[in-house]
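Chemist: Give me the fold of what follows.
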Amino acid sequence: MSLQIRNDPFTQRLQQIGQWIAQGLLQPAAQALTEAQAQHPKDVRVALMGVRLAQQAGNLAGAVQAARRAVALEPGWFVAVTELALQLAAQGQFSEAMEHARHAVALAPKEPRVLHSAANVAQGAGDGKQALTWARTALQLDPQNHPLRLDYAGMLYRDRQYKQAQDEFNRVLQAQPGNETALRNLLTCALQLGDQSEAQRLADVLIIRSPDDEQVRYWHAVAHGQTPKTQPEASVTGLFDDYAQRFDLHLVGGLKYRAPERVAQILLALRPDRRFNVLDLGCGTGLLGVYLGRLHGHLIGVDLSEKMIEQAARHGIYSRFHHVNILDALRDTPADHYEVITCLDALIYVGDLAPVIPNAFRILKAGGHFIFTCEAANEDEADLVLRPDSNRYAHKASAVERQCRETGFDEVKIEHLESLRNEGGKALPGFIVIARKPLAAPADAPAAA
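Modeler: As a prediction, this is how the structure comes out:
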């Protein structure tokens, strides 16, 4: 939120501090801000500048503390209250963030910036209906605000109101011809609405504009009826960075996701002495570690989302983390290194298992286990299916078992699950694969890709 604008020497000093923060000159900015605090201890603008400094330094807790100080100085000023709501949301403290968002809206019910910020807080908190209500009101007050309209359209899309989202993205495009964010989202709207010809038209426009863009190439292939081998790295990172703060509550509470708990049970039944090392691919927020507890070995987490890793680290169970994608981790890990490799709810984004299963086999020690989950494709479908509604991959269990055995795993068990998790209020079928590397690996095992 913007600060009150004045034109006195102290305001000019604050503006200079703000410029230093923007330029990354944090040490002189911090020193000057400390001096400003001593000179004007009750000036709320100093506290708000402290929020910016803490943000730039990556100190999220410090940003919340500074925002609390601003509210304590000016409890009735909507700018300070909104800032506190935003900072609490960034820390994942959504319950309190929503309290302050509601308070800010009550203080300034006709201020579009407040309503827009409150809508983003609500979206992060998983309250899509409230987010839409606030964003819609903000847009009525400021209909020419195109970034706001883009956010509103995105909220409609996440609420599966694809036609309404399409209309809003089109309005942005009418006002800003060539807006690439609107074009990309219109493509996904067309796919969700089953308008293949429009999806292909938009995909062709985008591929001409951005031929080297990984995400554009992916969606161009999908629009033209192809099944890309894997999802773009940027798409997965963006999804889970946005999702990290509320991942556990939503996935376990809302979607009834039980795979980490079940896999932990399987592992401890196989190795009750807890003497094993685990490579947890796509570790997310560390739910497997929570259910496994302490091991007499190392639990190593791999994830593409740094924010997911930050959440997982809070449990204090993982030995260390690697911020890389799953395929790179598999390729670069030395052979005969782990007793266990897990990969839960991640292959739905990886897709093609050709580079996955052989490398997992190579990395495992003799007698080690590769345990992973998949969404289930029907046996009369292709081995690999990209679901258009969710943009996730489903795998055929018989094909996965065949790949494991052809790679050299001597025991392959498939545990079918009627509900891997809920999706749109319905149970989504899936399966757990428990594949064991022989105590003596066969000499003719296929080479890893």
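Chemist: make it CA atoms for all contacts and neighbour counts henceforth
Modeler: Fine.
Chemist: any idea which element the residue lying closest to Asp345 once chain neighbours are set aside lies in?
Modeler: Leaving aside its chain neighbours, Asp345 sits nearest to Thr373 (5.9 Å; criterion: C-alpha to C-alpha, 6 or more residues apart in numbering). Assigned by DSSP states H and E, Thr373 belongs to strand 364-377.
Chemist: Equivalent analysis for Val105, please.
Modeler: helix 94-107.
Chemist: which of the residues in the helix or strand hosting Ala80 are buried?
Modeler: Here Ala80, judged by DSSP H and E, is contained in helix 78-90. Using 16 or more other C-alpha atoms under 10 Å as the test for burial, helix 78-90 gives 78-90.
Chemist: And for stretch 58-78?
Modeler: Quick answer for stretch 58-78 (16+ other C-alpha under 10 Å): 60-71, 73-74, 78.
Chemist: Residues contacting that stretch, please?
Modeler: Residues outside stretch 58-78 that contact it (C-alpha atoms under 8 Å, 6 or more residues apart in numbering): 42-45, 47-48, 50-55, 80-81, 83-84, 87-88, 90-91, 104-105, 107-108, 114.
Chemist: Repeat that for stretch 19-39.
Modeler: Contacts of stretch 19-39 (C-alpha under 8 Å, 6+ apart): 14, 17-18, 43, 46, 49-50, 52-53, 56-57.
Chemist: Could you give the separation of that stretch from the chain centroid?
Modeler: 33 Å (C-alpha atoms, centre = their mean, to the nearest Å).
Chemist: What of stretch 410-424?
Modeler: Using C-alpha atoms, centre = their mean, the offset of stretch 410-424 from its chain centre is 23 Å.
Chemist: What residues sit buried inside it?
Modeler: Across stretch 410-424, burial judged by 16+ other C-alpha under 10 Å covers 410, 412, 414, 416-417, 419-422.
Chemist: what about Pro355, distance to Arg331?
Modeler: 8 Å (C-alpha to C-alpha, to the nearest Å).
Chemist: Second input sequence below; structure requested for side-by-side comparison:
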Amino acid sequence: MAGASRIIAASRARSARSPSSSCPLTMSSLFPSADPFADPFTLELQRIRGLIEVNQLRQAAQALNEAQKNAPTDARVPLLGMRLAERANNPNAAIQAARKALKLEPNWHVAQIELALLLSKQQQGDEAMQLAMQALAATPHEIKVMVGAINVALFSERYEQTRTWAEEGIRRFPQDAGIQLFLARFLAMQGEYSDARTHYEAVHARMPRQPEALKGLVSCALNEHDNEQARHWADRLLGLYPQDEDARYWHALAHGQTPLTQPAQVVTSIFDGYAPAFDAHLVNSLQYRVPRRVAEILNAKHPDRRFNLLDLGCGTGQVGAYLGRIEGHMIGVDLSEKMIEQAARLGLYSRFHRVNVLDALRDTPADHYEAITCTDVLIYVGDLTPVIPNALRILKPGGHFVFSCERAGEDEPDLVLREASNRYAHKASAVERLCRAAGFDEVVIEDLPMLRMEGGAPLPGFLVTARKPLAA
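Modeler: Take a look at the predicted model:
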């Protein structure tokens, strides 16, 4: 895709990490809702679904086995088995269960879409798209199927079809603003700001207080270099939501200011929708290798693997996955609940904290960890002034803080908010000065000519390994 730029907070799926995958549409379950008047077997299936949703997987598995014995030809049973396998982070078993459900009910649109979604997340786009088309053809007036099909196209990276189905969804379900908001976000990610603005304006006309539409209008105006309109929409947004950090953030951008950091809501909204396809897209499409390099550094520093690790902005747990099990505690911190859910499935982290990086650093006791990692996170944090001294405080003597940054040129300011991506870039020499001023006695900066791919070109960055002095 053409370079993604300032887009609304609720859809910025890391233009570098997900250059053409805006957040998927929120999709309510295609499974039947709880119905107290349903037959006893359906009530039992609803109970099992509840067990899965609260991660009581062993009890759910036992109950599903009984349900399978009682109704071996009921396609709802293997479809719940698919849900169970997903929760257990077993995509192959989930696909197998969904196939079984579809074999039992070949024309059931629920099984078609659920299998299609699974396949699309596993880069099996051809079959996924075929199933989505079948479901749409059979149930053209079911909005959940339309939403599912749009997500299938999105995860399969069939972006022309994503747009076509989203436009069709607006025509079929004009009362639903969610599809139109999605299309606006998607078009903004594609760099088609004029078309995106048209859809944001349509939503705003119907729902004048809708914050996402207002943020989108600010974003489009900024990208079209219409500063007057950007200020107009930003002023209206802040007037409606004066206490909202996100509104203040966009207001600052529209008025030519550089916010020192991004609000929590901005970061959360980026990743909650992106979590299911995060690893595959980031590693396969964008050639992101930083977590693997960080794991190599930690293994070299701790060959006995006896250390405690604080993984800031852990995401789906890529640092943990490359590192493997250690003889110590691995603590994950992330704002996105969906990302934490993905990381938890690895079974490597001792626990997680759903807080932002700055709060985690501020509230963690001193001299607590042998290592702290922070990969591809500070591009959203921005100002490192509160980050680096707190990292030093938290580390035990001799401990290491390993973190990555996007590179700003040495002829640029120390901190730059990139207009094209709305991410922060840092100047390496300034970062080194901050580390040494905080008290780190050894600072190694590793140049990364390709932090990851962006817009078809390598994005430069650097990796910092800073050591806290040994105790006297």
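Chemist: Need the TM-score from the superposition.
Modeler: Overall, the chain-to-chain superposition scores 0.81 on the TM-score scale (TM-score structural alignment, normalised by the length of structure 1); 428 aligned residues with a C-alpha RMSD of 4.0 Å.
Chemist: can you tell me what part of structure 2 the strand holding Thr373 of structure 1 aligns to?
Modeler: On the basis of TM-score structural alignment, strand 364-377 of structure 1 is assigned to residues 395-408 in structure 2.
Chemist: Ok, stretch 334-349 of structure 1 next?
Modeler: By TM-score structural alignment, stretch 334-349 of structure 1 lines up with residues 365-380 in structure 2.
Chemist: Now do that stretch: distance from first to last residue.
Modeler: For stretch 365-380 of structure 2, the first and last residues are 24 Å from each other (C-alpha to C-alpha).
Chemist: Next, the buried residues of it.
Modeler: Buried-residue list, stretch 365-380 of structure 2, by 16+ other C-alpha under 10 Å: 368-380.
Chemist: now swap in stretch 286-304 of structure 2 and tell me
Modeler: Buried residues in stretch 286-304 of structure 2 (16+ other C-alpha under 10 Å): 286-288, 290-291, 294-295, 298.
Chemist: I'd like those residues as TSV, with distance to Leu470 of structure 2 and secondary structure appended.
Modeler: TSV is the format used below for those (distance: C-alpha to C-alpha, whole Å; DSSP: H, G, I helix; E, B strand; the rest coil):
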residue	distance to Leu470 of structure 2	secondary structure
Leu286	38	coil
Gln287	36	coil
Tyr288	33	coil
Val290	27	helix
Pro291	26	helix
Val294	21	helix
Ala295	22	helix
Leu298	17	helix
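Chemist: how about a markdown table for these, with distance to Pro413 of structure 2 added?
Modeler: Formatted as a markdown table, these follow (distance: C-alpha to C-alpha, whole Å):
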| residue | distance to Pro413 of structure 2 |
| --- | --- |
| Leu286 | 27 |
| Gln287 | 28 |
| Tyr288 | 26 |
| Val290 | 25 |
| Pro291 | 27 |
| Val294 | 27 |
| Ala295 | 31 |
| Leu298 | 31 |
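Chemist: Give the equivalent position in structure 1 for Glu212 of structure 2.
Modeler: So Glu212 of structure 2 corresponds to Thr181, using TM-score structural alignment.
Chemist: For the counterpart of Asp248 of structure 1 in structure 2, give its distance to Gln318 of structure 2.
Modeler: Matched to structure 2 by TM-score structural alignment, Asp248 of structure 1 sits across from Asp279. Counting by C-alpha to C-alpha, the gap from Asp279 of structure 2 to Gln318 of structure 2 is 8 Å.
Chemist: can you check Arg436 of structure 2 too?
Modeler: Separation of Arg436 of structure 2 from Gln318 of structure 2 (C-alpha to C-alpha): 28 Å.
Chemist: can you check Ala344 of structure 2 too?
Modeler: Applying C-alpha to C-alpha, the value for Ala344 of structure 2 to Gln318 of structure 2 is 11 Å.
Chemist: ok, Glu160 of structure 2 - how many residues close by?
Modeler: By other C-alpha atoms under 10 Å, 11 other residues sit near Glu160 of structure 2.
Chemist: now Arg171 of structure 2
Modeler: Residues near Arg171 of structure 2, counting by other C-alpha under 10 Å: 13.
Chemist: does Cys435 of structure 2 really touch Ala466, like I thought?
Modeler: Yes: using C-alpha atoms under 8 Å, Cys435 of structure 2 is in contact with Ala466, at 7.1 Å.
Chemist: shared neighbours of the two, which are they?
Modeler: Common neighbours of Cys435 of structure 2 and Ala466 (C-alpha under 8 Å, 6+ apart) are Val443.
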